[in-house]
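J.: 3D, please:
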Amino acid sequence: MNEDILQMAEELLGSHIGKINHKGWATYWCPFHGDERQAGTTGLPNFGVNIDEGNWNCFRCGKKGGSIRSLYRALGVEFQPRGADYHPAVKKIYKKRQALSEVDQLDEAISDARHLVASSPAMRYLRSRGITPYTALLYGLGYGRKAHYVSRSVEEAAIHSALVHAHYRSWFWAGSVVYADPPVQPSVLNVRYLPDDALPPKARPFKIKSNHRSWGDRLVPLGAWRIKPQTTTILVVEGLFDMLAGAQVTTALYPQVVVVYTNGANPSFHVAKWFEEHPQYEYILVPDPDQAGEDWVEQVAGAIVAGGGSLCPVPIPEGFEDPDEAFLSGWLPDIL
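T.: This is a model prediction of the structure:
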């Protein structure tokens, strides 16, 4: 659950109706077609917000969008990004989770995933994306399977973190590249599911809804554990592979640079707060070349400026779809 997305949705739409389902959808009366007055044909709300991803959709009138920001805009309401300058009309209340994440107790399972990676489909996929075994080792990447032989306490922690099916005992990171941040006692796990055709038969006993999935809490920019006293510049990107590729091409050439990522185009409250509280670094923002990337720059830049920091947004050259492709082609921001 992304509590920032839930908070923003409820400030705009009121409390959600009924339970949030297992796919992360919270339901509300649709604000676009008078849903509450009409109550549809079932007497139930028709409007859903995915509190993991931020996308929204009315199953009756067809209105939909890809982010909480776009929902605010569609309703003509000013969107205030999370950061030091954020002052919500409703006082921010942190809600207790139904089940607290215990991903920091999964080192045994993460170690097993790392042990498996060298000869796994994950390594072949990493190579196909231009990521070297050295970079995989540097960041402690692993290969998630549907079964890992771990102690009972670790399995229970994984169940409580919604990472393992309580009945079938299968791991929901099956068939993925696994990244733990920080590498030991992580606060967040981020996985990139491999394409079905890159996996052996029955390697993943469920259908994936998205290429990426996370467990835990985004408390700092992912990759920030590599910051050292000599670090002067932080290159900020949106996704895992953007960070891996950026680090791969800058580590030797620019030891004063560290690459971090926000795990999506909607940074969490805590990640935005981290940028605000660390104005001592020079920030270079490299967004994805789409509207969500422009919104992302606005949010991250707002947090940095609120803390008195300096930044430079740098778009990737035309012809590239993502920053990782641009980095691996040899391109780097001229400001470095």
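J.: hey, let's count contacts and neighbours off CA atoms from now on
T.: Will do.
J.: three-state assignment of W215?
T.: strand (DSSP: H, G, I helix; E, B strand; the rest coil).
J.: Please generate a structure for the following sequence too, so the two can be compared:
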Amino acid sequence: MSLLEVQNLIVEFPTRRGRLRALDDISFDIAPGEILGVVGESGAGKSLTGAAIIGLLEPPGHVASGQIRLEGERIDHLPPAQMRLIRGRRIGAIFQDPLTSLNPLYSIGFQLTQTIRTHLPMGEAEARQRAIALLQDTGIPAAEQRIDHYPHQFSGGMRQRVVIALALAAEPRLIVADEPTTALDVSIQAQIIQLLKKVCRERGAAVMLITHDMGVIAETCDRVAVMYAGRIAEIGPVHEVINQPAHPYTVGLMASIPDMEEDREMLSQIDGAMPRLNAIPRGCAFNPRCPRAFDRCRAERPDLMPAGATQAACWLHATDGEGG
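T.: Alright, predicted model coming up:
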């Protein structure tokens, strides 16, 4: 059974000129112990998907329709007070900037023990021991001394480890990690990635890893969802999506990654830019930038359909005889 199920999720923002649809009919699931990567350019809807799942959509943004289920229980329509109990206890969150997750006025030990005691039936001393163990697990040296330090006394990489420790404090079943390695140098990135993989393996947690870095996806994830203009363009096993991309957008993304073995003067790039929410074209949103677009792409919007070992929202894979 899936640990997280997202079904036909639509997120809208009302404006003076009408409603802007920021996420348009998104569906995916994540199994226990699985890491699903969500990748795409800025503005594709990656972080918004994560925020909808955690219950932290910025008003006036709201879930207009669809369902989000955690271990079979629907959570997208819960009141804020109930959602706060789930956040932290059953869903852990790791954000790009650790300073937004840590309060500069309190020691990290205080923040960890408070989180632990909010969600787990533990006394002060037991919670402190658990906090020290979490810091050790996340690779913070001299954890018994550093637990009483404040956020500003840690480097960026160490602060991100503290945030991961906070996210794991109540042993959540799902972790939503939004660009958790972006601000870190490459060697620290690798350590944080290993840490996320270890959490998945040892705790059977599901991880949704949001990033724009295909290298991080390749290194970390079991499956990947490629997003474009508020929809999923392609989803499938990481190895297949990277080596045999089925959607022209994914093909373009892969071609723009430097290849260590190939000597290229110039990297490929996808011409044009992602459309704004108030100017998404008819048909497939990618059609103005797509080298393989044909008439149907400009008229009808494709849903995900089987495309080899993955699923792609692309008419090239249509089986009704009208593919390109």
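J.: Fetch the TM-score of the aligned pair.
T.: The TM-score (TM-score structural alignment, normalised by the length of structure 2) is 0.27; 151 aligned residues with a CA RMSD of 6.6 Å.
J.: Show me where the stretch 151-300 of structure 2 has its strands.
T.: Secondary structure of the stretch 151-300 of structure 2 (DSSP state E, counting those that start in this stretch): strands at 174-178, 206-210, 223-228, 231-237.
J.: JSON lines for those, including distance to C297 of structure 2 and mean neighbour count?
T.: JSON lines is the format used below for the strands of the stretch 151-300 of structure 2 (distance: least, CA to CA, whole Å; neighbours: other CA atoms under 10 Å):
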{"stretch": "strand 174-178", "distance to C297 of structure 2": "31", "mean neighbour count": "26"}
{"stretch": "strand 206-210", "distance to C297 of structure 2": "28", "mean neighbour count": "26"}
{"stretch": "strand 223-228", "distance to C297 of structure 2": "15", "mean neighbour count": "24"}
{"stretch": "strand 231-237", "distance to C297 of structure 2": "13", "mean neighbour count": "25"}
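J.: Need these in TSV (columns: distance to D29 of structure 2).
T.: Below are the strands of the stretch 151-300 of structure 2 laid out as TSV (distance: least, CA to CA, whole Å):
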stretch	distance to D29 of structure 2
strand 174-178	12
strand 206-210	10
strand 223-228	10
strand 231-237	11
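J.: which helix in structure 1 runs the most residues?
T.: Counting by DSSP state H, the longest helix found in structure 1 is helix 291-306.
J.: buried ones in that helix?
T.: Residues of helix 291-306 of structure 1 classed as buried by neighbour count (16 or more other CA atoms under 10 Å): 292-293, 295-297, 299-306.
J.: what's it packed up against?
T.: helix 269-277, strand 310-313 (3 or more CA pairs under 8 Å, 6 or more residues apart in numbering; DSSP states H and E).
J.: Pick the most buried one from those.
T.: Ranked by mean neighbour count, those are led by helix 269-277 with a mean of 22 (mean count of other CA atoms under 10 Å).
J.: Please look at T233 of structure 1 and Y283 and confirm they touch.
T.: Yes. Counting by CA atoms under 8 Å, T233 of structure 1 does reach Y283; the two are 5.9 Å apart.
J.: Tell me which other helices or strands the longest helix seen in structure 2 touches.
T.: As assigned by DSSP H, the longest helix anywhere in structure 2 is helix 186-203. Counting contacts by 3+ CA pairs under 8 Å, 6+ apart, helix 186-203 of structure 2 is packed against strand 206-210, helix 214-220.
J.: Alright, I will stop here.
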